[in-house]
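**Student:** Sequence plus the predicted model coming up.
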Amino acid sequence: MRHALEDTLDTMKYTLLLLAAAGNALPLTEYTGMFVSIPEGALHLKTLHHVFQGPGPKLSHKPFGFAGQATGGSTNLSAVYVVSNAAELREAVALPYTKTIYVNGTIQGNQLPNGTLATCQDYIDKTGSPGSAVHGFNFETYLLSLNATYVALVEQAIADNTTFEGRNATEYRALLGHQNGYRPVVAATQKAQVGFKLTNNTSLIGLNGNAALNGINLYLSSVDNIWIRNLKLVPPQDCFPAPETFPSSWNALYDAVGLVTASNVWVDNCELQDQLSGEYVEPDIIEPGWQVDRFDGLFDCEDGTDNVTFSHNIVRNHHKSLLLGGGTKEADRDLGKMHFTIFGNYFNGSASRNPTMRFGSFDIFSNIYEARNDKPPRFNDAGQAHRREALDSTPLDAVFQYHLGVYNQSRVQVQDNGFLQYGAFANDTSRIFTISEAILPNRPAKVCIRETAPHFPSTMNGAAIASLGQVMADTVDFFVESGGAVEGAVVLTCDGFGGYELPKVFEGPGDVLEYVLSEAGQVR
C-alpha cells in the first residue's frame, strides 16, 4: 500500500506539470484529477476520479485595458482544479478562495447527478413535490392562455355547457388561468440546474480547443478578479421564455456570461455562440405563428459592473450579443463605472449589440465585424449598388440590424476597426451605429472616432471608409430627424478621452484583419 505522503507528493508533481503546460505548452503526463487544498495548515485531499492526458493551452495574452489589473486565480499547488462534468464544475466554482479551474472537454449544463441530460419536460416534472399542480404547465398551453380570442372560445363553451376540443371546458379554463403563475416556478428549476455562480479571484480556463461549457449560464454577481479564457461558451436555451411582441420578441432568461456588479473581469480567447457547431439556431415555430427565440445575450453586464476587458473572442451567429449597461432605471448604479475595453474580437454573423453601450466608457479597438446586410440603407444611399436577394430564409431575429449601439450618457471611443459585409447592401455604412435613448443634451453621450495618424480609417470590405466620423454624424442626424434622439444629446468629440498600452500596434487595416483572424477564438 502506498503511503499517503507519497500520494500527496505525486499529486503536487502532476499539478506542477499542469501549471507549466498551461503557461508554456509543455505536455502533460497522466493526471489523476486530485485537488489539494490546505485550510489552516491541515492537508486535505480530494479525488475527482478522472484521468487527463495531453498538452495544456499555450495562452500568450496578458490582461490589459480596463481589466489590466485582473490577476485571476492562484496557481499555487493548493488551488488548481480540473473539471470534466457539471457536478465537478459546480463544486469547483463555489470554492470560497483564490483558485484556477481548468475545463477538460465539454461540460453539459443540463447534466443531472445521474449522468442523464435533462429535458424541458424534466424541469417541469422535477418542480415541487410528486403530484404537484405545477406539473400541469405546458409551454404551448401557456401561449394559448395569452391568446384572448382563444380564451374567449373556451369561456363560450362554458357558457354553452359544452366541451371544448373534447375537454371539460371549466377545468380547461382553470388550467389556462394557472399557466402564467406556473411558468416562473418551473423556470426556477431550470435556472438552478444551468446557472453556475463564480466566486472572487477565479480563473476558469479551457485545457484545449475542445473545452466547452454547453448550455451553461456563468453568473458573476458582486465578484472581483475573474479570468475566463480559452472556452467555447454556449448559453442555455430557455425552456420557458416569456413573449413580448408577436411574432418574434421574447424575454429569454439566460446569457452565456452575465455580469452584475462585477469588477476586474477579463474574457479572452473564447468563442460565444448558440450551439457547439457555431451555427445559428432557428426559432421554434408555435401556432399561431410565434417565432420562439430561446436565447438572451451572450455577454451582458449591468448594475455598476466595472473594469472589464473583452478581447480576442469570436462572437458568432447570435442576434443580440453584448449588452453593456442596464436601462435608464439603472443609471445611478452604472454612472461613473462601466469601463470596458473591447479589443481584437471577431463578430461573425452577430445581428446586433456588438456591443450596445449605456452609461459608461467603452473603447472599441481593432475588431473585425462580418455580417450579411439585407436591409436598405437608412441614409446616404445615393449611388449605392443595390442587389436584392431572397430574404425568406432568414429568421426575423437573425436579420442584421446594427453593430455599435450608443445610448444615454455613454462615452465611446472607436479606432482601427474593419467591417466585412455581403448580401443585398454590402457596402452600406448606415448601420454601423445606432442611437437610442439620447434625450439629455445637458448630459450627452460622447463619441470619439480616431482615424488620423497613428490610427487609420476603418474599412468596409477592405476599402477605407472616407470618414467614420461623418458616418457617426449622419447617424445622429438621422435619429434626430426621425425623433429617436434630441439635438445635442450625442456629441462627437475626443476631448477628455484617454488611452493605454494595447497588446498590438497596427500599421494598417490589413494588419488588423490578419491579427484578429489569427488571435481570436480558442487556442487549438
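**Tutor:** Happy to help now that I have it.
**Student:** make it CA atoms for all contacts and neighbour counts henceforth
**Tutor:** OK.
**Student:** OK, contacts around Ala371?
**Tutor:** Contact analysis of Ala371 by CA atoms under 8 Å, 6 or more residues apart in numbering lists 348-351, 400, 420-422.
**Student:** mind redoing it with 6 Å?
**Tutor:** By CA atoms under 6 Å, 6 or more residues apart in numbering, Ala371 lies in contact with 349, 421.
**Student:** Could you verify that it is part of a strand?
**Tutor:** Yes. Per DSSP: H, G, I helix; E, B strand; the rest coil, Ala371 lies within a strand segment.
**Student:** Look up how far Thr202 lies from it.
**Tutor:** 34 Å (CA to CA, to the nearest Å).
**Student:** Give me the neighbour count for Ser60.
**Tutor:** Residues lying near Ser60 (other CA atoms under 10 Å) number 10.
**Student:** and it, what helix or strand is that in?
**Tutor:** Element membership for Ser60 (DSSP states H and E) is empty, with no helix or strand holding it.
**Student:** same thing with Ile101?
**Tutor:** Here Ile101 sits within strand 99-103, counting by DSSP H and E.
**Student:** now swap in Thr434 and tell me
**Tutor:** strand 433-435.
**Student:** so how far is that strand from its chain's centroid?
**Tutor:** A distance of 20 Å separates the centroid of the chain from that of strand 433-435, by CA atoms, centre = their mean, to the nearest Å.
**Student:** adding another structure so you can compare the two:
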Amino acid sequence: MSTFVWHGHAILRAASLTGCTALVLALAGTGAQAHSPSHHHRDPARQTLGAGDGWASHGTGTTGGAAADREHVYTVRTWAEFKKALADGGDAPKIIKVRGTIDAVAEGCEAFAAPGYDFGAYLEAYAPETWGLEQDLSAEPDDSPEGLRRASAAAQDTAIKANVPSHTTIIGVGRNAGIKGASLQIKGVDNVIIRNLTLESPLDCFPQWDPTDGDKGNWNSEYDTAVVYGSTHVWLDHNTFTDGEHPDSEAPTHFGMLYQQHDGELDIVRGADHVTASWNVFTEHDKTILIGNSDSESTAAGDRGKLRATFHHNLFSGLVERAPRVRFGQVDVYNNHFVAEAGYSYSLGIGKESQLVAEHNAFTLAKGIGPAKILKRWNDAPLTARHNLVNGRPTDLIAAHNAELPGTPLRSGAGWTPTLRTAVHPAWAVPALVKHGAGAGRIG
C-alpha cells in the first residue's frame, strides 16, 4: 500500500484491486464531512445541510423542515396522503416521511383519458402521409383527437404534480422508500430538502406529436421528475433518479420516431439559485439535467447571476445527455462518477454564458466512446476542467474535445473558483466511493 495525502488527510491507496474495500473504508472515514450533513440529529429527517456544502449552503443555508413542530411531522404511504401533507400548514416548517413506494398513477393512464379519447384515432388522424409535416396541431378544435389529447393531458397534469412549499423536508424511511410517476414542483419557494428516495420518472400518458419538430416530426413529452423553478436553497441528497419500469429502450416507435414519454430527471430553471445535489444516482434516462431552459433574452434577464448549483459525489450512469447541460449559471461539478454506455451522446453541455467548473471527476467510457464526447459545446462559453480521469488516466477534457472537434472549440477558464466544497477526494477514489455511498437507501 501507498499513502496519498489529500486536504490534510492520509488516505490509504490500494496497490491493487484487492485493496478496494480498504480504500473505501478509509475514504468513508476521512470524507465524512462530504458524506453527511454537519448538523447531526438522531432523526435523519431533522438533519440540515452542512456549512460550506455547495451552493445550497450559501447565505441562510438549507435547513428544510428541521424546525417543524410535532403537528407538522407526517408519515405518508399513499399519494393522497403525500399531497395532503404538502398542503397542510402552508409554509410552516414540515417534515414528510415516505414509507414504501408511493405511486401517483396507481390507477393507470386510463384514469386520465378524456371521454372519447382514442390513441388509434389520434395516430390515424395525424399520420405524416395524411396530415403532412408542415402544419402543427395547435389549431385543432377541442373535439378533435388532438383536442381530446389536450384534455387528457390536462387531467394528468393536475393529478401527478405536487407543489412543495418552503421550509420542507421530504425523506424516505429505510431502504425501499420512493415515489413513482410524480413530478415534484419546487416552484417559487425557499429552503427545501429531498433525501433518500427512489424517484421513478413520470410517464407522460399523452405525448404530443409535433409534425414541425425537425425534418421528420417528433413526439414531445411533459413532466420532469423534479423541477426547481425560481426557488432558492434546495438540497437533493442520496436519491436515485431512474426511468425504472419504463425505460426508453422498451418504448415503441410511431410515425418512425421514438414514442418519447419522458422529459427531464431534474431541471433547475427560471432564476432558481443555490442548489446542491449530492450523493445521488442519476440513471437510465435521456435528457437528464437542464440548468437554464432557454437562450432567449427575456429568460436570460431573470437567469443571469443565478442558476448557481453544485453537484458532488453523484453517479451518472446509463444516460444519453445533460449531466448537466448548463446555461448562465456558475455550476460546480466535482467528485462525480460518469459511466458512459451504448447510446451515449455527451455528459457536460456548455450553453449560453455558462460558467462550468468540472474538477476531480472520474469518467468510465465504454469501448468506442472517446473523451472528446464528454463535453459538448452549445454556445461559446469558457469553462474550467482540471484533474479529471478518463478510464483511469489523467485527461485534459478541453484539449480532447478541441483536438477532435476543432470547428467548435472550447475555451478554458470559467472565471471563478468554487469555495463551497466539503472534502474533495482524488479522482481515482471517486468510483469506489460513490459506488458504496450514493443513491437511495443509504440513510434513514
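**Tutor:** Nice, I can see it. Because the structure is a prediction, the values reported are computed rather than measured.
**Student:** Superposed, how do the two chains score by TM?
**Tutor:** Superposed pair, TM-score by TM-score structural alignment, normalised by the length of the second structure: 0.80. Supporting alignment: 384 aligned residues with a CA RMSD of 2.6 Å.
**Student:** Which stretch of the second structure lines up against the strand holding Ile101 of the first structure?
**Tutor:** Using TM-score structural alignment, strand 99-103 of the first structure lines up with residues 94-98 of the second structure.
**Student:** what does that stretch rub up against?
**Tutor:** Residues contacting stretch 94-98 of the second structure (CA under 6 Å, 6+ apart): 65, 68, 72-76, 168-173.
**Student:** if I look at the residue mapped onto Phe299 of the first structure from the second structure, how far off is Gly188 of the second structure?
**Tutor:** Structural alignment (TM-score structural alignment) places Phe299 of the first structure against Leu266 in the second structure. Distance, Leu266 of the second structure to Gly188 of the second structure, by CA to CA: 16 Å.
**Student:** Same question for Tyr259 of the second structure.
**Tutor:** Taking CA to CA, one finds Tyr259 of the second structure at 32 Å from Gly188 of the second structure.
**Student:** Ok, Ala427 of the second structure next?
**Tutor:** Where Gly188 of the second structure is concerned, Ala427 of the second structure sits at a distance of 36 Å (CA to CA).
**Student:** Settle it for me: which of these two has more neighbours?
**Tutor:** The neighbour count for Ala427 of the second structure versus Gly188, taken as other CA under 10 Å, is higher for Ala427 (23 against 17).
**Student:** Cys448 of the first structure and Val490 touch, don't they?
**Tutor:** No. With contact defined as CA atoms under 6 Å, Cys448 of the first structure does not reach Val490; the gap is 10.8 Å.
**Student:** Neighbour count: the two, which is higher?
**Tutor:** Between Cys448 of the first structure and Val490, counted using other CA under 10 Å, Val490 has the larger neighbour count: 30 against 20.
**Student:** Now the more buried one: closest residue in space that isn't a chain neighbour?
**Tutor:** Distances taken as CA to CA, 6 or more residues apart in numbering put Ala445 closest to Val490 of the first structure, at 4.7 Å, once the chain neighbours are dropped.
**Student:** returning to that earlier point: are any of the contacts of stretch 94-98 of the second structure buried, and if so which?
**Tutor:** 65, 68, 72-76, 168-173 (16 or more other CA atoms under 10 Å).
**Student:** In JSON lines: those, plus secondary structure and distance to Ile160 of the second structure.
**Tutor:** Compiled in JSON lines, these are given as follows (DSSP: H, G, I helix; E, B strand; the rest coil; distance: CA to CA, whole Å):
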{"residue": "Gly65", "secondary structure": "coil", "distance to Ile160 of the second structure": "23"}
{"residue": "Ala68", "secondary structure": "coil", "distance to Ile160 of the second structure": "26"}
{"residue": "His72", "secondary structure": "helix", "distance to Ile160 of the second structure": "23"}
{"residue": "Val73", "secondary structure": "strand", "distance to Ile160 of the second structure": "22"}
{"residue": "Tyr74", "secondary structure": "strand", "distance to Ile160 of the second structure": "20"}
{"residue": "Thr75", "secondary structure": "strand", "distance to Ile160 of the second structure": "19"}
{"residue": "Val76", "secondary structure": "strand", "distance to Ile160 of the second structure": "16"}
{"residue": "Thr168", "secondary structure": "strand", "distance to Ile160 of the second structure": "19"}
{"residue": "Thr169", "secondary structure": "strand", "distance to Ile160 of the second structure": "19"}
{"residue": "Ile170", "secondary structure": "strand", "distance to Ile160 of the second structure": "17"}
{"residue": "Ile171", "secondary structure": "strand", "distance to Ile160 of the second structure": "19"}
{"residue": "Gly172", "secondary structure": "strand", "distance to Ile160 of the second structure": "19"}
{"residue": "Val173", "secondary structure": "coil", "distance to Ile160 of the second structure": "22"}
